[in-house]
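Trainee: Just a sequence and a predicted model for now, questions to come.
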Amino acid sequence: MYLGVDLGTSGIKVIITDPKGQIVDSQSADLVVSRPQALWSEQNPTDWWLAFCEVMDELSSRQYLSQVKAIGLSGQMHGATLLDKDAQVIRPAILWNDGRSAAECAELEHAVPNSREITGNIMMPGFTAPKLLWLKHHEADNFARIDKVLLPKDYLRFLLTGEFAADMSDAAGTLWLNTQKREWDEQLLAACGLNLTHMPTLFEGNQITGNLQSDLASRWGLPEVPVVAGAGDNAAGAIGVGLVEPGQGMISLGTSGVYFVVTDRFSQQAELAVHSFCHALPNRWHLMSVMLSAASCLDWFAKHIVEEDIGELLEQLENNPVNQKTAPYFLPYLSGERTPHNDPLAQGTFIGLTHDTSKLDMLHAVLEGVCFAFADGVDALHKSGTKAIEITVIGGGAQSAYWRQLMADVLQTKITFRKGGEVGPALGAARLAQLAMEPNLSTEQVCPQPEAVQTHTPNTETQAIFEQRLAVYRQGYSQLRTLFNKEIL
């Protein structure tokens, strides 16, 4: 059996799979995000570890941990987790949806003019490199203490194994990686005041990085099993639903939103804020469009606006469809936006509210607005010449059949929801662990596409409605962007 860990933003999930890749047990724990200032988004790495230990302690009271052969890790990308020479956390981790370092992005691109060619990406505040330059400028004492810079899941790895290691897919999201050569770039590190000694050792996602320390093995009733490199959450999610060949694609409706397409070569469309990263397997890359707020918009609306349960809200909407022609519009930029706008100052907005607007009208607008933001990202990625042959939808938001159908209608493309899609990253991490331990098995054997639960075909009768509404949505951003708060930087 294999253990897969997914350190997300809103929670941590751990699953156990049997030799056939079926999930036999799982456990999760919630996490919270701190936003002490405008544009800031942070978490305490100690909270990640405490939540992980809570989950593992619960699993250890059951029957499967003693049979686990290896552990695979996945997690939220880009987070700057800083350790001093005593391996102590220096400050809260700065997360992927933190927008404070826009000025440092411009500074880095000026310092390394060919950074886009090296990394395949435009510098954005969400990436790790500008965060470190911001720290150098604004928290010089903390910056001077830095001995190691780790990504979130790799902090867990260090506590599990005592080793400093990272995988290629997650490392690509730092913007210190030469994405084509799959190695750290010393010029980009130097531009942030760092060097190779600050970096973890690089591994492919299916390689072993160390072994579980004996005290933890004893605590949880495991052998001192290997810990495998794993992947960033999106690449791990792709592995979890069998996306390993060029042309396979997915839409991830998680806290953030991602359109992901596998390639067998390095390419980039940085000018449109499309991400170009290494995939979790050797000789594979992927392109992504990324929106910063997807299912988190639904969570925000349910918890903070109407204060109702998400599941009950969605059930109400499914049983009482709204008039799609007259519903209001929603710009889902609650944390700024990446693809295609690269605008950390973008803000969420409702447009077109009237006395007749109901709670369900607004709920539909939130779901539709996320779909429209996906349409922007899909168009940007396709301009690179890469396009998915087939699309699988995963993530917590993908549990809603209403939202899945709305996505198919807006994008005018067929999408498939598969078993295990809600735990895609954790399942991908477990699969990478299995690949490391069973090299006699092919990637296709270990990473098949899970059984389809439902396939959604676009409704041609609504095509004209959504095309018209998408055009209005796009005008909304272009006309309102000058009104977004420019003082918060």
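Mentor: Right, received. Where do you want to start?

Trainee: switch to C-alpha atoms for all contacts and neighbour counts from now on
Mentor: Will do.

Trainee: where along the stretch 51-200 of the chain do the helices fall?
Mentor: In chain order, the stretch 51-200 of the chain shows helices spanning 102-111, 115-119, 128-138, 140-144, 152-161, 168-172, 186-191, with DSSP state H, counting those that start in this stretch as the criterion.

Trainee: just those: most buried one?
Mentor: Highest mean neighbour count among the helices of the stretch 51-200 of the chain (mean count of other Cα atoms under 10 Å): helix 168-172, with a mean of 31.

Trainee: one step back: with distance to residue 60 added, can I get the helices of the stretch 51-200 of the chain in JSON lines?
Mentor: Supplementary listing: the helices of the stretch 51-200 of the chain in JSON lines, determined by distance: least, Cα to Cα, whole Å:
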{"stretch": "helix 102-111", "distance to residue 60": "44"}
{"stretch": "helix 115-119", "distance to residue 60": "41"}
{"stretch": "helix 128-138", "distance to residue 60": "34"}
{"stretch": "helix 140-144", "distance to residue 60": "37"}
{"stretch": "helix 152-161", "distance to residue 60": "16"}
{"stretch": "helix 168-172", "distance to residue 60": "29"}
{"stretch": "helix 186-191", "distance to residue 60": "41"}
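
Trainee: Show me what counts as buried in the top helix by length along the chain.
Mentor: The residue-count maximum for a helix in the chain (DSSP state H) belongs to helix 359-382. Residues 360-382 are the ones in helix 359-382 that count as buried (16 or more other Cα atoms under 10 Å).

Trainee: try this one side by side with the last:
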Amino acid sequence: MPHYLGIDVGTSAVKAILVDERQATIAEADVPLQISRPQDLWSEQDPEAWWQAVQTSLDQFVVKNAAALADVRGIGLSGQMHGAVLLDANNRPLRPAILWNDGRSFREAQELGAEHPGLSHDMGVIPMPGFTAPKLAWLARHEPETFRAVRKVLLPKDYIRLQLTGALVTDMSDAAGTWWLDEAKRDWSDKALAATGLGRDHMADLVEGSQVSGTLRAEIARQWGMRSDVVVAGGAGDAAAGAVGLGAIRDGSAFISLGTSGQLFVTTENYSPAPEALVHSFCHALTGRWFQMAAMLNGASCLAWAASLLRRDIGELLRETEAAYRKPSDILFLPYLAGERTQHTGLAQAVLEGVAYSFADAKRALEQAGTSLTQAGIIGGGSKSQFWTRIFASVLNIPIMRYHGSDKGPAFGAARLGRLAVTGEAPEEVCTAPAILETIAPDPRLVELYQPRIQAFRSLYRSLKPEFASAAQERI
């Protein structure tokens, strides 16, 4: 029976999944990663650490189910978006990769937006420090020798592709997050590249997520007892891969991703840029599809922060908070701040609601961009909490679906793309939605009670926004 392998290069771990022809999970692996923060605002990882983690995953599969690994026909890749992997003429990293949550290029992002205002419509969003292009502008200014030595700029998952196949390739959805891709044309933008001192020769080749990007190198196949004809699909950035895994490939399909970061994602059949609303309008992982997304750097990580601050287990803290929950908290938590000490359940509830309020802002931004939401699914680690999902439903005032197996995430979507690259099946036949565990409707009483709290949250953020900008400038 054919099997397919999905590999997701995340920020906190490399996750891999083996599925069979029926899309049943045969084996999973989860290898943790560390983040380096050598300076204020910096966030880096060693690309070799990703590759070592992938190798560890394959080693685990050999032990768990060597027969299934030996029958893998296609591999799909997913990964954290926006990261800058800088290669020399020998395809070796010149320095640690600069990650999506690195804020050092704040100044360069502002300059790109000011000097090239017309490009944001083509790139799908205004330039932000997390994107790849501002990172290269920062490199040119602060590490000019390294910048001159750069021969290729890859995204994180594509470094793994290089090790597996020897090919320098990326897919449309991951390339969309660089601020170098013309989203409508699904091609590199010469103007955007020139704005950061680069050209097409610095970029990887482009393929669609379900297309073949290369085949497994012979030595890799021999090392893990795999077939010699295994193909590697283009794959996807983690947001689009999560959508493929969830079956969100039709116009209007929407979901909340509540992991370390957070996204509110809606699939569109047309390219609909809205940079003025700070909405991301990017290519999807499948041909002829795009998506709109509002992205937040802080998702379930806020709850982890609170649990760490209070020295409490997350599950225990959630149970206590749910038991004490009666109405919206009088405490307001902005996901952008460190907060202060207070009663445990009060702080925890404020954190849960603060993240939900930030998604209310995301929903409003999508509505300003012309996309309305009537319901949404929820995936990611935060989706395991029914209590948190209930808060989201009432804050957003829409029904929210929890799914069976929603924790499979981008790695499962990557495996589906690996299958499509092999079989050429219609995406609608493979990328179906998982079974719904439950649909949680908004509570009318809480919807009413949450409205003034949302407004207070927005007012507080507006008041503090200049302070955030000033603090960011001071830290550069």
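Mentor: Noted; the coordinates are in hand. Since the model is a prediction, treat every value here as computed from it, not as a measurement.

Trainee: To residue 224 of structure 1, which of the helices of the stretch 51-200 of structure 1 lies closest?
Mentor: Put simply, out of those the one that sits nearest residue 224 of structure 1 is helix 152-161, at 9.5 Å, with distance taken as Cα to Cα.

Trainee: re the thing from before, once the structures are aligned, where does the longest helix of structure 1 end up in structure 2?
Mentor: Across structure 2, the stretch matching helix 359-382 of structure 1 (TM-score structural alignment) is residues 344-367.

Trainee: And stretch 22-33 of structure 1, by the same measure?
Mentor: Mapped onto structure 2 with TM-score structural alignment as the criterion, stretch 22-33 of structure 1 occupies residues 24-35.

Trainee: residues in contact with the nearest residue in space to residue 18 of structure 1 that is not next to it in sequence?
Mentor: Leaving out its chain neighbours, the residue that sits closest to residue 18 of structure 1 by Cα to Cα, 6 or more residues apart in numbering is residue 1, at 4.6 Å. Under the criterion of Cα atoms under 8 Å, 6 or more residues apart in numbering, the contact partners of residue 1 of structure 1 comprise 16-19, 64, 67-70.

Trainee: Quick one: the helices in the stretch 351-476 of structure 2, in order.
Mentor: All helices of the stretch 351-476 of structure 2, identified by DSSP H, counting those that start in this stretch, fall at 386-396, 409-423, 427-430, 444-475.

Trainee: Quick check: chain neighbours aside, which residue is closest to residue 160 of structure 2?
Mentor: Computed as Cα to Cα, 6+ apart, the closest residue to residue 160 of structure 2 that is not its neighbour in sequence is residue 51, at 6.1 Å.

Trainee: about what we covered before: which PyMOL command selects the buried ones in the contacts of residue 1 of structure 1?
Mentor: The buried residues among the contacts of residue 1 of structure 1 can be selected in PyMOL (16+ other Cα under 10 Å) with this line:
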select buried, resi 16+17+18+64+68+69+70
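
Trainee: a markdown table for the contacts of residue 1 of structure 1, including distance to residue 143 of structure 1?
Mentor: Formatted as a markdown table, the entries for these read as follows, by distance: Cα to Cα, whole Å:
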| residue | distance to residue 143 of structure 1 |
| --- | --- |
| 16 | 38 |
| 17 | 41 |
| 18 | 44 |
| 19 | 45 |
| 64 | 43 |
| 67 | 42 |
| 68 | 39 |
| 69 | 39 |
| 70 | 35 |
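
Trainee: Okay, and which of the contacts of residue 1 of structure 1 map to strands?
Mentor: Counting by DSSP state E, the contacts of residue 1 of structure 1 place 16-17, 70 in strands.

Trainee: what does the match of stretch 22-33 of structure 1 contact?
Mentor: Residues from elsewhere that reach stretch 24-35 of structure 2, judged by Cα under 8 Å, 6+ apart: 11-20, 43-45, 49-50, 53-54, 56-57, 60-61, 64-65, 68.

Trainee: Try it again at 7 Å.
Mentor: Under the contact criterion Cα atoms under 7 Å, 6 or more residues apart in numbering, stretch 24-35 of structure 2 has outside partners 11-20, 43-45, 53, 57, 60-61.

Trainee: thinking again about what came up before, count the residues that sit near the residue nearest to residue 160 of structure 2.
Mentor: 20 (other Cα atoms under 10 Å).

Trainee: Kindly state which residue of structure 1 is aligned to it.
Mentor: That one, residue 51 of structure 2, aligns with residue 49 by TM-score structural alignment.

Trainee: and what of residue 124 of structure 2?
Mentor: Per TM-score structural alignment, the equivalent position to residue 124 of structure 2 in structure 1 is residue 120.

Trainee: what do you get for residue 311 of structure 2?
Mentor: Structural alignment (TM-score structural alignment) places residue 311 of structure 2 against residue 307 in structure 1.
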